[in-house]
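Novice: below are the sequence and a predicted model; questions follow.
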Amino acid sequence: MHLPNEPNKMGVVLSRLNKRCRVPSRDAISAFQTVNSVSDREVDADSGHSSIIPIKNRDMCEPEEALVPLLPIITRIERGYITPQQVYNILNAEEGQPALYDPYYILILDCRSAERYKESHVVTARASITVIHPELGCLISCIDLQKYSIILLYAEEGNSPVGSVKARADSPDLQRCFFQLSALGMDPVLLLGGFSAFNTIYPFLCTPQMVLIEPERHTLTIYPSEILEGALYQGSAVQATNYRIIKNLHITHIVNATANSPDAFPNTLRYLRLPLSDDAQQDLVEALPLASRFIQQALMGVPAGRVLVHCSMGRSRSSALTLAFLMEHRHWSLLHALHWLKERRACTAPNVNFLQQLLAHEELLFGSRLTSLDEIRR
């Protein structure tokens, strides 16, 4: 991520990502029973058991005083690098189908030794020598290289600016690959912290196996998008029922925004069930603050929990709930919250009805309208 006045390397990556995505023991908490409307009840996510509190009227959902809008905090990183968290979301991007299933979606080059590559590498990575040979040069034609949306390079570690004396000394093979690809007109990006940093956070996305061709890619597990690092995730109903995903991400709480998908692990996870419909009639006036409170209490727990928000596809209903949380508890305008969410989950697409209700929710939270419908539909 970059400060607003810096070139936005991640923006370029996400732009290319969107072009390539062409194919379309804790007790459970179940707060809602009805399918088409949200009942007047509220959930206490901090307690060790279900707690349902009657809501006497909708005024209770209104803040006592207007929130002061804030801007998202942007972390400065060296130009040419992207973070492990950004790579995680790129690998798990979905738009119709998982983008990683496309062999030309991302080219990952492991610029470490052959021995280190064989021990473990980022999933779908190739040994750099199979593409950029020290003596033979580039082994893939420029035409084929141009088919890739993203070209990612990594060494064992790496935090120094590209081209610096330290970077050249620490990872000469990576630097050579980077500049040779740049000379061919490519726009490669480097993994901040290298394989070591990525493997520390996401060991389940590292493997000793070569996974390159399309049939092999279709066997990969696609994970929910990481919205807040190590805290808040958004995905699909299928992902919410995959125990491997729940275990690897250390999920403790789930917001289930579907009418028909059951809570898969009610004996081990805490649930907030919001049986919402993705249509023009669905009223979110009570669901938005309830979901926001549930998420906030989970993240502020001792120990802190990790929350997965899901609907059927992880695009509309779940996005509306995530946006409401970011607005209320990060004090971001709807516009800033939507930009943040789309950078991390490219398939974010709340329907127009939900957008209009989120605009009204923004006015309720901040005391005035900060975003227009035209701005968020561009």
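Specialist: Received, thanks. Numbers count the residues shown, from 1 in each chain.
Novice: use CA for all of it now, contacts and neighbours both
Specialist: Fine.
Novice: how far away is I227 from R344?
Specialist: Look at I227 and R344: by CA to CA, to the nearest Å, they are 6 Å apart.
Novice: if you could redo that for A287, that was the one I meant.
Specialist: Taking CA to CA, one finds A287 at 23 Å from R344.
Novice: repeat that for E363.
Specialist: Distance from E363 to R344, by CA to CA: 25 Å.
Novice: ok, those two, which is more surrounded?
Specialist: R344 (24 against 18; other CA atoms under 10 Å).
Novice: now do the strands in the stretch 251-378 of the chain.
Specialist: 253-256, 270-273, 307-310 (DSSP state E, counting those that start in this stretch).
Novice: and the helix or strand I143 falls within, what does it pack against?
Specialist: Element membership for I143, per DSSP states H and E: helix 142-145. Packed against helix 142-145, as judged by 3 or more CA pairs under 8 Å, 6 or more residues apart in numbering; DSSP states H and E, are no other helices or strands.
Novice: list the buried residues in that helix.
Specialist: L145 (16 or more other CA atoms under 10 Å).
Novice: got it, and stretch 225-233?
Specialist: So stretch 225-233, judged by 16+ other CA under 10 Å, has buried residues S225, E226, I227, L228, G230, A231, L232, Y233.
Novice: what is the nearest of the residues you listed to P275?
Specialist: Y233 (19.0 Å; CA to CA).
Novice: wait, the closest one touches V307, no?
Specialist: Yes: contact status for Y233 versus V307: in contact at 6.1 Å, counting by CA atoms under 8 Å.
Novice: number of residues surrounding the residue nearest to T348 when sequence neighbours are not counted?
Specialist: The spatially closest residue to T348, leaving aside those adjacent along the chain, is R315, at 4.7 Å (CA to CA, 6 or more residues apart in numbering). Using other CA under 10 Å, R315 has 23 other residues around it.
Novice: helices of the stretch 101-250 of the chain, start to end?
Specialist: For the stretch 101-250 of the chain, the helices defined by DSSP state H, counting those that start in this stretch occupy 114-119, 142-145, 165-170, 172-183, 194-201, 214-217, 237-240, 243-249.
Novice: just say which of those helices is most tucked in.
Specialist: Compared across those, helix 237-240 shows the largest average neighbour count, a mean of 21 (mean count of other CA atoms under 10 Å).
Novice: give me the contacts around stretch 344-364.
Specialist: 14, 18, 62-63, 66, 86, 89, 93-95, 225-227, 278-282, 284-285, 314-317, 319-320, 323-324, 327, 333-334, 341-342, 368-373 (CA atoms under 8 Å, 6 or more residues apart in numbering).
Novice: comparison target below:
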Amino acid sequence: MAKSKQSKSVTCTPEELDDIITAPSGGLQMLPSNAYDEVYPRIYVGEESIGKSRVGLRDLGITHVVNTAMGKGQFYVNTNHVMFQKVGIKFYGFEAMDMLNFQLTSFFEKSADFIEHALKEEGKVMVHCKVGASRSATIVIAFLMIKRHMTVQEAVRMVRSKREIAPNEGFLQQLCNLNDKLHNSGHFEGKKVDVI
């Protein structure tokens, strides 16, 4: 099937995204060096320790939390809306596994809407998972694509410029699929990209 020149320029592969992610570290996959980082104005990506710390979140001025690894067990972070009500933090969480075949796509729109609502309220959002490298990073990249009209490459570069990330290959493919879908719907055409 022949593709137009324009669609070819935005099509991506997980390998291409992995190259963007590993380029700053000489081709090596790096885990985050900080518990959290601000990756876009008022959006933070973090690990379990900050995701569970009501005092730490409050001190940072966080008003909204997205737990992308909700649940009990070794690979999850056991938090819920009740524990944040007392400190006035709004919460959205879902149980996602950091596995190649897990469909994180079903959480892209709702997470993006929650983050966008927080920013419109002049809030600050902490998006976290266990390590703050795969699930949470993928959700923030999807937000930048959906709500800030960045291509997947632009969104990955922005997040990686602020934090070491390591979305699994399956998540990278889902981001590529989202990129194709947004491109085919005209989402990126004539949009001013807000790059910091």
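Specialist: Cool, the structure landed. A quick note: this is a predicted structure, and the numbers were derived from the prediction, not measured.
Novice: rewinding a little: start and end residues in structure 2 for the helix holding I143 of structure 1, please.
Specialist: Aligned by TM-score structural alignment, helix 142-145 of structure 1 falls on no residue of structure 2.
Novice: can I get the buried part of the contacts of stretch 344-364 of structure 1 as one ChimeraX selection?
Specialist: To isolate the buried members of those in ChimeraX, using 16+ other CA under 10 Å:
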select :14,18,86,89,93,94,95,225,226,227,278,282,284,314,315,316,317,319,320,323,324,327,333,334,341,371
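Novice: which of the contacts of stretch 344-364 of structure 1 fall within helices?
Specialist: 14, 18, 86, 89, 317, 319-320, 323-324, 327, 334, 341-342, 373 (DSSP state H).
Novice: make CSV out of those residues and add distance to A197 of structure 1.
Specialist: Shown next, in CSV, are those (distance: CA to CA, whole Å):
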residue, distance to A197 of structure 1
L14, 22
N18, 26
Q86, 12
N89, 15
R317, 33
S319, 29
A320, 32
L323, 29
A324, 31
M327, 30
L334, 32
L341, 23
K342, 24
L373, 40
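Novice: what lines up with H117 of structure 2 in structure 1?
Specialist: So, by TM-score structural alignment, H117 of structure 2 is matched to Q297.
Novice: name the nearest residue to G71 of structure 2, sequence neighbours excluded.
Specialist: N78 (5.0 Å).
Novice: alignment lookup: that neighbour to structure 1.
Specialist: Checking TM-score structural alignment: N78 of structure 2 goes with P262.
Novice: give me the number of residues near that match?
Specialist: 13.
Novice: who's in contact with the residue nearest to the spatial centre of structure 2?
Specialist: Centroid check for structure 2 by CA atoms, centre = their mean gives V140 as the closest residue, at 2.1 Å. If you count contacts by CA under 8 Å, 6+ apart, V140 of structure 2 has them with V45, A112, V127, V159.
Novice: tell me how far the aligned residue in structure 1 for the first one lies from T252 of structure 1.
Specialist: With TM-score structural alignment defining the correspondence, V45 of structure 2 maps onto Q234 in structure 1. In this view, Q234 of structure 1 and T252 of structure 1 are 14 Å apart by CA to CA.
Novice: which one of these two has more residues nearby?
Specialist: Shown here are Q234 of structure 1 and T252; by other CA under 10 Å, Q234 has more neighbours (30 against 20).
Novice: burial count for the closest residue to the more buried one other than its chain neighbours?
Specialist: Distances taken as CA to CA, 6+ apart place V309 nearest to Q234 of structure 1, at 4.8 Å, with adjacent residues excluded. Using other CA under 10 Å, V309 of structure 1 is surrounded by 28 other residues.
Novice: cool, A259 of structure 1 as well?
Specialist: The number of residues near A259 of structure 1, taken as other CA under 10 Å, comes to 18.
Novice: distance of it from A240 of structure 1?
Specialist: According to CA to CA, A259 of structure 1 and A240 of structure 1 sit 14 Å apart.
Novice: not counting its neighbours along the chain, what's nearest the equivalent of N101 of structure 2 over in structure 1?
Specialist: In structure 1, the residue paired with N101 of structure 2 according to TM-score structural alignment is Q281. Spatial nearest neighbour of Q281 of structure 1, excluding adjacent residues (CA to CA, 6+ apart): N353 at 7.6 Å.
Novice: counterpart of the one you found in structure 2?
Specialist: Using TM-score structural alignment as the criterion, N353 of structure 1 maps onto G170 of structure 2.
Novice: ok, that match to M145 of structure 2 distance?
Specialist: 17 Å.
Novice: swap in S53 of structure 2?
Specialist: Relative to M145 of structure 2, and taking CA to CA, S53 of structure 2 is found at 29 Å.
Novice: for H133 of structure 1, give its distance to E42 of structure 1.
Specialist: Relative to E42 of structure 1, H133 of structure 1 is positioned 61 Å away (CA to CA).
Novice: looking at the two, which one has more neighbours?
Specialist: Set H133 of structure 1 next to E42 and count neighbours by other CA under 10 Å: E42 wins out with 21 against 14.
Novice: how about the more buried one, secondary structure?
Specialist: strand (DSSP: H, G, I helix; E, B strand; the rest coil).
Novice: isn't it up against L274?
Specialist: No: E42 of structure 1 is not in contact with L274 according to CA under 8 Å; the separation is 11.1 Å.
Novice: quick one on the thing from earlier: residue in structure 2 matching the residue nearest to T348 of structure 1?
Specialist: Taking TM-score structural alignment, R315 of structure 1 has A133 as its aligned residue in structure 2.
Novice: for Y44 of structure 2, see how far away the spatially closest residue to G123 of structure 2 that is not a sequence neighbour is.
Specialist: Excluding its sequence neighbours, the residue lying closest to G123 of structure 2 (CA to CA, 6+ apart) is T63, at 5.4 Å. Distance from T63 of structure 2 to Y44 of structure 2, counting by CA to CA: 11 Å.
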